[in-house]
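1. coords below, sequence missing:
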């Protein structure tokens, strides 16, 4: 009987593991549990939201990428590590139980939500493809509604957009959407472009601290030159359907608060009954769970020791680390099945890139700070290299060229009109099972 390896998560980390296992374990029964049939390249989501590239350009098909892996369409909601069984909530709404000889956990991350009154109801995220599409529709609808309104207060409220979080996602989302709305507002003959207001609210005293003070200041200067108000040392206190209250006492009339203040590990990791570190599953440097050498974890939801930094450091939750952990995880799964020693993950961060739209960007490759066109060249070159799929590379490059030539087609699609836009709705953070519930489901299977 062939050995079964179950991989949880269809992102670039999980799909990368499955793809390598297909080559190294041709006779194994490989199962990949994922709610969608694609890998999403998260760094491009702000450009999807801004209509720079269409949604299909930011994804790579799993069924095209994988030849001998069975795709299980659903979400892993619990694991009985003692019985070696995974509980999957199928897209049909039913539970399915999968046995495994080896388990690889790469469920990714979700938007980090804190206890800000109204945030869960009125905050909007940009962490999934559905959220990015909803966000574009929502932002465009605000301009249309403002153009159709005769109420000055309503027009002002709908034309103000607040992004909370001055990290990479927040800055890229604000920068790209600001360019989109600046171009769109010219379409509306009754709407004064001077009404358009964008805010970036950041609790720390600088933008994107990981880039260093100078590049953070360059980024803030670029945003301010476009009319974006950058509020440093400020946080969101409360939000409702028509306003956002900040810690400096101001209340901003707005119908749009975009929450981009960090990510959190998948809720699955906290339901396993295994040790966690800041909600990330504790693993060794070989990506195996201590005490459970048949379970491996990688990516945003795993606390992987960062040997390139120091003995107590943990790899940051970035796409760069997740994709580079995949070959090590696959090799160690094979080694464990064949009774050979595993190897440790070690990778020095290559740097960070931030696309601000148009010709603006900041980057820090190999510790070298860049801004403007050189940074944009590095940023877009890195994204094309990281996609690692010729079809996706061609689609992204072609759409960048079309957008640069003024031929983009940002339109409100309207098919998400029945959605509330709540973070939990699109990111499916509800529905995970406790260890006791998992055992009940397993017992009934």
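-> Sure thing, it's come through. In this text, all values refer to a predicted model and were calculated from it rather than measured experimentally. Residues are numbered from 1 along each chain as shown.
2. Please count neighbours and contacts with C-alpha atoms only from this point.
-> Noted.
3. Grab the most central residue of the protein for me.
-> Centroid-nearest residue in the chain: residue 127, 4.1 Å away (criterion: CA atoms, centre = their mean).
4. wait, doesn't that one sit right on residue 108?
-> No. Applying CA atoms under 8 Å, one finds residue 127 not in contact with residue 108, separated by 10.7 Å.
5. Second structure for comparison follows:
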């Protein structure tokens, strides 16, 4: 009698970001036919390459080119557009809310928790009402149109105080996300003033607020100081060791007593683990992240895996000096962990043992606007134009799929030939406004 063929292993990946996408790509490439089925669950049908969000917001890259359609690239996987609302690992069940609003319960044999992080909102008065986060492509598009709309409004108003408020832009958070968003958008607004007869570059006020005593903690301190000096030379006000106390009605109050009005509050002051993790029956650390082994398995659960921003993965490159050290939440770690994770899952599915993840840091790079950058990479300090070139080369190499690499490169080439577009498409933020106005007048 022929042996009964076992069912394929059901692998469920929660999250379609860096970890979810790269893990699924690795699995679909290496798994044999009928060896396993892979399902990816994410509320968005695409993965966003976040390091390119500042350039997308500033008009250097077409926004659609910084996202990767999951269904297009994961041809051997099942993609479900849904939001994870609960994890019950003891029952091997995940609860999701599908795009149309109905609830489903998904079963699995192997679980990958890659839900990533969400914006960390502090209890600051007015933040929830006035703040704009900067983690998704939707927020980048909205922010670009919002900033350009403020220039249009400022060029039209006759009220000098209102004009001053409209032209004041505030960024809170001095990490990579905040500094790159600030630098790219400031560059864009300064370039845009040449098309406004009554707005000069010095009329626009950009303010950076950072609670710590330095910016860009990912690079050595001397480069952080140099970056702050370069921003100040461009007229950007930099407040270090300063906390935001209130944003109510657009009235900014800082801990050092500084007060001013601003119609734009960009919030990039940190992230936290997805709150769904806290309600699961899997172990989390004090910061709400999944407790992971160096082999990327969730502690105590060999059939559950994790990586990326929502995982506390031991950093073996630093554990000798600090036994509690974990890998920082950045794209470099997420991509490398995901590739390692896919290999480990295949090893275990085929009866082997996982290998530990060991990360060799390549450094960090940041864009500071067109032709400007800073990099702390390969034990070198790189500034200005060379760092900007290094930044673009590194990230276009890391961008998933050849299709997206070519499209982004073409965007850069066309931008160099014809300059960036600085037009406001603010109507997309209120697409029914004209229709509603026409309906009321009929």
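-> That came through, no problem. Just so it is clear, the model here is predicted, and its values are computed rather than measured.
6. Report the TM-score for the pair.
-> The TM-score (TM-score structural alignment, normalised by the length of structure 2) is 0.92; 419 aligned residues with a CA RMSD of 1.5 Å.
7. related to what we said a few turns ago, list the residues that contact the residue nearest to the centre of structure 1.
-> 42, 45, 110-111, 427 (CA atoms under 8 Å, 6 or more residues apart in numbering).
8. Could you do residue 292 of structure 1 as well?
-> Counting by CA under 8 Å, 6+ apart, residue 292 of structure 1 touches residue 81.
9. Now which residue in structure 2 aligns to it?
-> Counting by TM-score structural alignment, residue 292 of structure 1 lines up with residue 301 in structure 2.
10. how about residue 140 of structure 1, what's its partner in structure 2?
-> Mapped onto structure 2 by TM-score structural alignment, residue 140 of structure 1 lines up with residue 148.
11. what about that match, how many neighbours?
-> As a burial measure, residue 148 of structure 2 scores 21 neighbours (other CA atoms under 10 Å).
12. In terms of secondary structure, what does the strand or helix carrying it contact?
-> In this assignment (DSSP states H and E), residue 148 of structure 2 forms part of helix 137-156. Helices and strands touching helix 137-156 of structure 2, by 3 or more CA pairs under 8 Å, 6 or more residues apart in numbering; DSSP states H and E, are helix 53-57, helix 160-166.
13. Test my guess that residue 210 of structure 2 contacts residue 239.
-> Yes. Applying CA under 8 Å as the test, residue 210 of structure 2 and residue 239 come out as touching, 6.1 Å apart.
14. still on that earlier bit, now, the contacts of residue 127 of structure 1 that are in strands?
-> 110-111 (DSSP state E).
15. if we can go back for a sec, who wins for proximity to residue 419 of structure 2 among the helices and strands packed on helix 137-156 of structure 2?
-> Closest to residue 419 of structure 2 of these is helix 53-57 (CA to CA; 13.2 Å).
16. what range in structure 1 matches the closest one?
-> So helix 53-57 of structure 2 sits over residues 45-49 in structure 1, by TM-score structural alignment.
17. what residues does that stretch touch?
-> The contact list for stretch 45-49 of structure 1, computed with CA under 8 Å, 6+ apart, reads 53-55, 58, 126-129, 132-136, 169, 172-173, 176-177.
18. Which among the residues you listed count as buried?
-> By neighbour count, with 16 or more other CA atoms under 10 Å, those hold 53-55, 58, 126-129, 132-136, 169, 172-173, 176-177 as buried.
19. which SSE is residue 23 of structure 2 in?
-> Going by DSSP H and E, residue 23 of structure 2 is part of helix 18-30.
20. packing partners for that helix?
-> Applying 3+ CA pairs under 8 Å, 6+ apart, one finds that helix 18-30 of structure 2 contacts strand 9-14, strand 36-42, strand 46-48, helix 331-349.
21. Would you mind getting the angle between the helix or strand that comes right after the longest one and helix 331-349?
-> By that I understand helix 331-349 of structure 2. Using DSSP H and E, the helix or strand that follows helix 331-349 of structure 2 in sequence is strand 363-367. Interaxial angle, strand 363-367 of structure 2 versus helix 331-349 (axes from the mean of the first three to the mean of the last three CA atoms, to 10 degrees): 130 degrees.
22. compared with structure 1, how much does the helix or strand following strand 363-367 of structure 2 deviate?
-> Next in sequence after strand 363-367 of structure 2, counting helices and strands by DSSP H and E, comes strand 373-377. Compared with structure 1 after fitting, strand 373-377 of structure 2 has a mean deviation of 0.5 Å; criterion: mean CA distance after the TM-score superposition for structure 1.
23. In structure 1, what range does strand 373-377 of structure 2 match?
-> The aligned range for strand 373-377 of structure 2 in structure 1 is 361-365, by TM-score structural alignment.
24. Give me the distance between that stretch and the centre of its chain.
-> On the basis of CA atoms, centre = their mean, to the nearest Å, stretch 361-365 of structure 1 sits 19 Å off its chain's mean C-alpha point.
25. With stretch 1-16 of structure 1 instead?
-> Relative to its chain's centre, stretch 1-16 of structure 1 lies at 20 Å (CA atoms, centre = their mean).
26. How about stretch 250-262 of structure 2?
-> Distance, centroid of stretch 250-262 of structure 2 to centroid of chain: 27 Å (CA atoms, centre = their mean).
27. same deal with stretch 314-327 of structure 2?
-> Here stretch 314-327 of structure 2 is found 24 Å from its chain centre; the criterion is CA atoms, centre = their mean.
28. Run a quick neighbour tally on residue 312 of structure 1.
-> Neighbour count of residue 312 of structure 1, defined by other CA under 10 Å: 8.
29. Check residue 424 of structure 1 too.
-> Count around residue 424 of structure 1 with other CA under 10 Å applied: 17.
30. before we move on, what about residue 225 of structure 1?
-> Applying other CA under 10 Å, we find 10 residues neighbouring residue 225 of structure 1.
31. Which residue of structure 2 sits opposite it in the alignment?
-> Aligning on TM-score structural alignment places residue 225 of structure 1 opposite residue 233 in structure 2.
32. before we move on, the earlier item: for residue 377 of structure 2, find the nearest of the helices and strands packed on helix 18-30 of structure 2.
-> For the helices and strands packed on helix 18-30 of structure 2, proximity to residue 377 of structure 2 was assessed by CA to CA; helix 331-349 is nearest, at 12.4 Å.
33. which residues in structure 1 does the closest one align to?
-> Using TM-score structural alignment, helix 331-349 of structure 2 pairs with 319-337 in structure 1.
34. Pull out the buried positions in the matching stretch.
-> For stretch 319-337 of structure 1, a neighbour-count test (16+ other CA under 10 Å) marks 319-334 as buried.
35. Please apply the same query to stretch 65-79 of structure 2.
-> Judged by neighbour count using 16+ other CA under 10 Å, the buried positions of stretch 65-79 of structure 2 are 65-70, 74, 76-77, 79.
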